[in-house]
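> below: sequence and its predicted model.
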Amino acid sequence: MTPTTAAAARPAARTLPQPIHYGQRTGVTARILGCGLNLPPHELDNDALAEWHGLSARERVQLRALTKLSGVRRRYYVEPGTTHTELAEPAALRALEAAGLEPEEVGLLLFCATGQDQAIPHNNTLLQDRIGARNAFSFDVKNICASFATGLHVAAQFIEAHPEVAPVLVVSSEVNSPFLHRGHTHLYNIGVLGDGAAAMVLGATDNVGREGFVAGIHRVDPSGKELIRITGGGSRVLERDGVPADIANYSFWTDPQGLYAKAVETFVPAMLELMEATGWRFEELRWVVPHQAAKHGVFGVAAEAGVPKEKVYATFPFFGNTASASLPMAFAHAVAEGAIERGDRILLACPGAGAVSSAITLIY
């Protein structure tokens, strides 16, 4: 191979992923047909939370102080022993009902969550069996708190390339409460995190630019990989010589300040690039529906980007942070409350651990 030929074969220098315009290639994009929400049975205010975890009098005082920082006053917990797919089933069925569809009509099912019921088979198979979506192709999508937003992106790409795959059922369900261990999990995280599930059904439309998904941006900065973790559950931490892994390895740990700084560094620029690529201003949006990290992670990051506070749809005060399920839960809640109506311009905004930046503009 001559030097000239070798140079021509070499790919161009790689840059960060740029905004993607959905529907630009084929004239077909995804649109939301219906959504559903499922809340666990145990609604806990701070007093009930303290009882659940057996907090001391001193810890209860600390929890009240931390609540002022987080803004989380209530959250929901599953009944102990409940799995991700058990929690997801009602949300999936409600989304299908809202879309006027039966489970047998689903062409693709994506289960998007941080956690899982078991090592194998994965959540997608277990939920597909639960709801009777026997004609669907399915798989799991995992990208920490941005799992659902990433799943929407994957679904939109499938629909754009192969519209016949629609309808697509995108589900997120998070059972965080079993990983919140007093003495191993920071009290801030015990106060903030909750359980919950939500789902969306996507269809295809050729009305590109007037309804459905408009544009998206999806990036990962792996320098943030140590800012949040549960080390157990994989090959990194195993039972050795008959001694089980320590409970600390199955406890949720995070660096809230580090996560916020990383979101400002990486997510804010990505969100601004997406809005510019879409050709929208924040004032033209009905809502920014973000990942419900907590007060600072929602309103603080929004302020850094110049988003007016009144444009931010917040459910963290009464749902808490439900990881990847928080964004679709907030969206489903807004639809149920009549806060989102057909024709509204929406920005789905999801900074996540890792560090992940995922955002989508759409017309509902």
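Now that the structure is in, tell me what you want to look at.

> please count neighbours and contacts with C-alpha atoms only from this point.
Will do.

> the residue lying closest to residue 90 once chain neighbours are set aside: neighbouring residues, count only.
Setting aside the residues directly before and after it, residue 90 is nearest to residue 38 in space (C-alpha to C-alpha, 6 or more residues apart in numbering), at 6.1 Å. Each residue near residue 38 was counted by other C-alpha atoms under 10 Å, and the total is 21.

> structure B:
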Amino acid sequence: MTRRAVVQGVGHYLPERVVQNCEFEKTIDTSDEWIRTRSGIERRHFVAPGQTTTDIAVLAAEAALRDAGMVAADVDAIIVATSTPDLTFPSVATMVQGRLGMEQGFAFDVQAVCAGFAYALANANALILSDQAKTVLVIGAETFSRLMDWTDRGTCVLFGDGAGALVLRAEEGAGTNADRGILATDLRSDGRHKDILYVDGGTSTGTTGHLRMEGKEVFRHAIEKLAETAHAALDKVGMSGEDVDWIVPHQANIRIIEGTAKRMQVPMERVVVTVQDHGNTSAASIPLALSVGKARGQIKRGDLLVAEAIGGGLAWGSVVLRW
């Protein structure tokens, strides 16, 4: 028998404010057509004044726990993937722990920008496989609207806010790729590419800073590296794109999503796409897509999923998961 980290529940939260593309036409030189053509994005959600990353992470966590039929007392650990914490410290995860009333276990954040949820899942899987935790709540939550330079039309129209969460619990499997749960992970990074996607603030500047991106360079790296990491994870369990029921990609840009699917030889009919409604929600995009995909009736028990993402660092990775 082989221990597996199996999904027990999934949930998400999107802020109430919906921002359509046409809103940007009032303040910058852009248009709904320009944004849709280059990104596939039609709308996104922004947090309300005073609403924090912890606030939305808690709401997504509560939704995932309800879906799992569990309560905070059942959870051994919380991992939050975020690049937009409320404070430098303490971590969002410990604040979520406190808000949920979870007095046991431990909590910590993971920062790998848009790849954060893949990194968080890999860490959760390792905790479960090593018997350091039996039940792990994994959350991706971001308030990227607070990092935008609203004069930079190339970036400010792309990002949105939101949160998604999964509950993973240890179960015994047969040790084959037919098992439910996380079957393989693949994590990678290359710090030589720091300057193509970063935020120009932090302790070195004493400011929060704004997101800066060289879009063409990010696009060039994304398709190649996402397909590569997905194939590497599938290879670990003797599978290929033909075996995949659903790709659940980081929702950054529809052209990147289409290009990656093509390289993996997976038709777009087997890709969960939410970028049109959410924009790029960084570490929240994969759990949001998982939750929405389940709610739509796309993702069903026993389906084989590949989740893959790339973000600043550059950091990228993938997870092969049977639902």
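Thanks, I have it. All of these numbers come straight from a predicted model, not from anything done at the bench.

> hmm, back to that, which position in the second structure pairs with the residue nearest to residue 90 of the first structure?
Under the alignment by TM-score structural alignment, residue 38 of the first structure pairs with residue 13 in the second structure.

> might one say that that match is in contact with residue 142?
No. In this structure, residue 13 of the second structure is not within contact of residue 142 by C-alpha atoms under 8 Å, at 10.9 Å.

> quick check: neighbours shared by those two?
162-163 (C-alpha atoms under 8 Å, 6 or more residues apart in numbering).

> can you give me the helices for the first structure?
Secondary structure of the first structure (DSSP state H): helices at 3-9, 46-53, 57-70, 84-99, 123-131, 147-161, 187-192, 256-262, 268-278, 295, 301-305, 316-319, 326-336.

> and the longest one, which stretch of the second structure?
Taken onto the second structure by TM-score structural alignment, helix 84-99 of the first structure occupies residues 53-68 there.

> which residues sit against the matching stretch?
Contacts with stretch 53-68 of the second structure, where a contact means C-alpha under 8 Å, 6+ apart, come from 8-15, 71-72, 84-86, 92-93, 95-96, 99-100, 137, 139-143, 162-167.

> so how do I select the buried members of those residues in ChimeraX?
Remark: buried members of the contacts of stretch 53-68 of the second structure, expressed as a ChimeraX selection using 16 or more other C-alpha atoms under 10 Å:
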select :8,9,10,11,12,13,14,15,72,84,85,86,92,93,95,96,100,137,139,140,141,142,143,162,163,164,165,166,167
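
> neighbours of residue 242 of the second structure, how many?
Residue 242 of the second structure: 10 neighbours (other C-alpha under 10 Å).

> what sits against the counterpart of it in the first structure?
When the first structure is aligned by TM-score structural alignment, residue 242 of the second structure is paired with residue 283. Residue 283 of the first structure is in contact with 308, 311, counting by C-alpha under 8 Å, 6+ apart.

> from residue 347 of the first structure, how far out is residue 283 of the first structure?
Per C-alpha to C-alpha, to the nearest Å, residue 283 of the first structure is found 11 Å from residue 347 of the first structure.

> try residue 92 of the first structure
Distance from residue 92 of the first structure to residue 347 of the first structure, by C-alpha to C-alpha: 23 Å.

> before we move on, what about residue 353 of the first structure?
Residue 353 of the first structure is 20 Å from residue 347 of the first structure, by C-alpha to C-alpha.

> follow-up on the earlier one: once aligned to the first structure, how far is the match of helix 84-99 of the first structure on average?
Aligned to the first structure and superposed, stretch 53-68 of the second structure gives a mean residue distance of 0.7 Å (mean C-alpha distance after the TM-score superposition for the first structure).

> and residue 31 of the second structure, how many neighbours?
The local packing count at residue 31 of the second structure equals 15, with neighbours defined by other C-alpha under 10 Å.

> residues touching it, list them.
Listed by C-alpha under 8 Å, 6+ apart, the contact set of residue 31 of the second structure reads 21-22, 24-25.

> rewinding a little: ok now the match of helix 84-99 of the first structure, how far from the chain's centre?
Centre-to-centre, stretch 53-68 of the second structure and its host chain are 14 Å apart (C-alpha atoms, centre = their mean, to the nearest Å).

> for residue 92 and residue 347 of the first structure, indicate the residue with more neighbours.
residue 92 (32 against 27).

> and the most centrally placed residue in the first structure, how close does it get to residue 40 of the first structure?
With distances taken as C-alpha atoms, centre = their mean, the residue of the first structure nearest its centroid is residue 324 (2.7 Å). Using C-alpha to C-alpha, residue 324 of the first structure is found at 16 Å from residue 40 of the first structure.

> equivalent analysis for residue 318 of the first structure, please.
Residue 318 of the first structure is 13 Å from residue 40 of the first structure, by C-alpha to C-alpha.
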